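Asker: have a look at this prediction, sequence included:
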Amino acid sequence: MKALIIEDELPSARRLERILKDFDVEILSVLTSVKSSINWFQNNKQPDIIFLDIQLSDELCFDIFKQIDITSKIIFTTAFSNYSLKAFDYNSISYLLKPINRLKLSNAIEKVKEIHQKDIDLEKFKKLVSNFKIDNFKESFTVKVGKKIKIIEIDRISFFYSLENATYLKTSNLNYIINYSLSSLENILNPEKFFRVNRTFIVHINAIKDIIAYSNSRLKLILNSYNESEIIVSRERVKDFKNWID
């Protein structure tokens, strides 16, 4: 069986790739974005199965289906604990919540094998795609620490920040690099908990220790366990920030 992994969290993709080797699945490629996926499909024969994350580095994965007529079997891999995803659990389509359980992965692959000769109900699938909306938010991130993969729960994260074209998440005492832009994070983080205060920082509300008036009608944030640099709420975001914390 030939497979394609479309997943923007590389530690998750590599873990999935290792597990799939035990199931005699050949991985054709690992892609991280809608753009790269569309390009791949335009130049390659479709695989038997696609392991597909919902939130990719540039857009939601469903934008792929707007340009490519997918005929492969699909298993969604996602960190969104969204019960509406059960709507996708029909015929050739299944979903797995991260971190992926080996037994559930095995069951999903067996399901794909059983219906390998059946036709996909593309019209039903396209209707589901057109109506799909994420109404839950990301609950954890996977990061690579040496040779290990670590799961960071969302409430352990104090803030996200960008530095030299990379994005990091910060816990109380450690920094981890992640494969997301701040713009994409804004779409998958709970807006009740996180706020983008400027071009560089997205902060968790529980990480804020003090708020101080600053020059030019801006605000300065003092965060718990962080004093490496000043975090300033940009002037155009101050009003929304005040509404957020109110």
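Answerer: Sure, I can see it. Residues are numbered from 1 along each chain as shown.

Asker: contacts and neighbour counts: CA atoms only from here.
Answerer: Noted.

Asker: and the longest strand anywhere in the chain, how far out from the chain's middle?
Answerer: Longest strand in the chain, counting residues (DSSP state E): strand 226-233. A distance of 26 Å separates the centroid of the chain from that of strand 226-233, by Cα atoms, centre = their mean, to the nearest Å.

Asker: okay, buried residues for that strand please.
Answerer: Buried residues in strand 226-233, defined by neighbour count with 16 or more other Cα atoms under 10 Å: 226, 231-233.

Asker: helices or strands next to it in the packing?
Answerer: If you count contacts as 3 or more Cα pairs under 8 Å, 6 or more residues apart in numbering; DSSP states H and E, strand 226-233 packs onto strand 219-223.

Asker: and the most centrally placed residue in the chain, what does it touch?
Answerer: For the chain, the residue sitting closest to the mean C-alpha position, by Cα atoms, centre = their mean, is Gln55 at 4.3 Å. Listed by Cα atoms under 8 Å, 6 or more residues apart in numbering, the contact set of Gln55 reads 8, 61, 78, 188.

Asker: hmm, Leu31 and Glu7 touching each other?
Answerer: Yes: under the contact definition of Cα atoms under 8 Å, Glu7 touches Leu31, with a separation of 6.1 Å.

Asker: returning to what we had before: using JSON lines, lay out the buried residues of strand 226-233 together with distance to Lys148.
Answerer: Putting those into JSON lines (distance: Cα to Cα, whole Å) gives the following:
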{"residue": "Tyr226", "distance to Lys148": "26"}
{"residue": "Ile231", "distance to Lys148": "31"}
{"residue": "Ile232", "distance to Lys148": "35"}
{"residue": "Val233", "distance to Lys148": "35"}
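
Asker: do me a favour and get the end-to-end distance for stretch 194-201?
Answerer: The straight-line separation of the ends of stretch 194-201 (Cα to Cα, to the nearest Å) is 10 Å.

Asker: let's bring in a second model and compare:
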Amino acid sequence: MKVLIIEDELPSARRLERMLANFNVEVLATTVSIKESVTWLQTNTHPAIIFLDVHLSDGLSFEIFNQVKTAAKIIFTTAYSDYSIRAFDYDSISYLLKPIKLAELEKAIVKGKEKINNKNDFENLKELFANYKTKNYKDSFTVKNGSKIKIIKAEKVCCFYSYDNATFIKTNDFKGIINYSLSSLENELNPDQFFRVNRTFIVHINAIKDIVSYTNSRLQIKLNSYNESEIIVSRERVKDFKNWID
């Protein structure tokens, strides 16, 4: 079976592609925007299923289908757990909540094979999108650096950690204090990119250099640019962590 992935976060797209390999699925292409997706669909044979991120960098993904028609089955992917997203899981439409779990992906593929989208599906979805508000994750942080203010992009962060009643932000070449608790950061950060491994650390997926077994069924994480102390995935978070990095 052939599929198209429309996803503007490349780590999420790569993870989904790896997971799809378990189901004899061929990924024809990955597009990252409305414009690129429309062009691809206009110039290529359409796949059986389209995995579609709800919110792309240049707008709501439904706009794609205002410009090009398709008979492909649609499986929405989203990091937003708002209850309204569940409305997508009706009739022939499925959705997957990020980080995607293998079992849920399998169920969505089976449903996609069994159903055929029709015009009414897209008319109903258009109404849902009109009232749907997506959450914007924090993409930068301001940190006082001497007499200056430094702006750090989220993609450059290696980890956040708490120490001595303060929360630190760490990049490859900088460490500073920010006015957030780790608990508040959990709600502000993109869960595809960041994971809270224990009470003290939140790590960026691209900063992980190595993962090794540790005592009591735990895991130790080694990061590219942090070596001040051990980072241990707490026992109760190991399963979710493994799903996150898969």
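Answerer: Thanks, I have the structure now. Everything numeric in this text was worked out from a predicted model, so none of it was measured.

Asker: coming back round to it: which residues in structure 2 does the longest strand of structure 1 align to?
Answerer: On structure 2, no counterpart of strand 226-233 of structure 1 exists by TM-score structural alignment.

Asker: tell me the angle of that strand relative to strand 219-223?
Answerer: Following axes from the mean of the first three to the mean of the last three Cα atoms, to 10 degrees, one obtains 150 degrees for the angle between strand 226-233 of structure 1 and strand 219-223.

Asker: sorry, back to before: Glu7 and Leu31 of structure 1 - which one has more neighbours?
Answerer: Glu7 (27 against 21; other Cα atoms under 10 Å).

Asker: hang on, the earlier thing: for Ile68 of structure 1, state which of the buried residues of strand 226-233 of structure 1 is nearest.
Answerer: The shortest gap between Ile68 of structure 1 and any of the buried residues of strand 226-233 of structure 1 belongs to Val233, at 41.4 Å (Cα to Cα).

Asker: in this structure that closest one contacts Leu221, no?
Answerer: Yes: shown here, Val233 of structure 1 and Leu221 form a contact pair, counting by Cα under 8 Å, at 7.4 Å.

Asker: what is in contact with these two at once?
Answerer: If you check Val233 of structure 1 and Leu221 against Cα under 8 Å, 6+ apart, no residue is contacted by both.

Asker: so where do the helices sit in structure 2?
Answerer: All helices of structure 2, identified by DSSP state H, fall at 10-20, 34-43, 64-67, 102-114, 119-131, 182-188, 238-245.

Asker: tell me which of the ones you listed lies nearest to Ile231 of structure 2.
Answerer: Closest of the helices of structure 2 to Ile231 of structure 2 is helix 238-245, at 12.6 Å (criterion: Cα to Cα).

Asker: may I ask which helix or strand encompasses Asn243 of structure 1?
Answerer: Counting by DSSP states H and E, the secondary-structure element that holds Asn243 of structure 1 is helix 238-245.

Asker: buried stuff in that helix?
Answerer: For helix 238-245 of structure 1, the buried set under the neighbour-count rule, 16+ other Cα under 10 Å, comprises 238, 241.

Asker: OK, contacts around the closest residue to Met1 of structure 2 other than its chain neighbours?
Answerer: Distance criterion Cα to Cα, 6 or more residues apart in numbering; nearest residue to Met1 of structure 2, sequence neighbours excluded, is Val25 at 5.1 Å. Remark: with contacts taken as Cα under 8 Å, 6+ apart, Val25 of structure 2 is in contact with 1-3.

Asker: same check on Glu186 of structure 1?
Answerer: Each residue near Glu186 of structure 1 by Cα under 8 Å, 6+ apart is listed here: 195-196.

Asker: about what we covered before: quick one, the longest strand of structure 1 and helix 238-245 angle?
Answerer: Following the same axes, to 10 degrees, one obtains 120 degrees for the angle between strand 226-233 of structure 1 and helix 238-245.

Asker: returning to that earlier point: could you dump the helices of structure 2 into a markdown table with distance to Gly176 of structure 2 and mean neighbour count added?
Answerer: Below are these laid out as a markdown table (distance: least, Cα to Cα, whole Å; neighbours: other Cα atoms under 10 Å):
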| stretch | distance to Gly176 of structure 2 | mean neighbour count |
| --- | --- | --- |
| helix 10-20 | 26 | 17 |
| helix 34-43 | 37 | 16 |
| helix 64-67 | 42 | 14 |
| helix 102-114 | 37 | 15 |
| helix 119-131 | 39 | 13 |
| helix 182-188 | 14 | 14 |
| helix 238-245 | 26 | 14 |
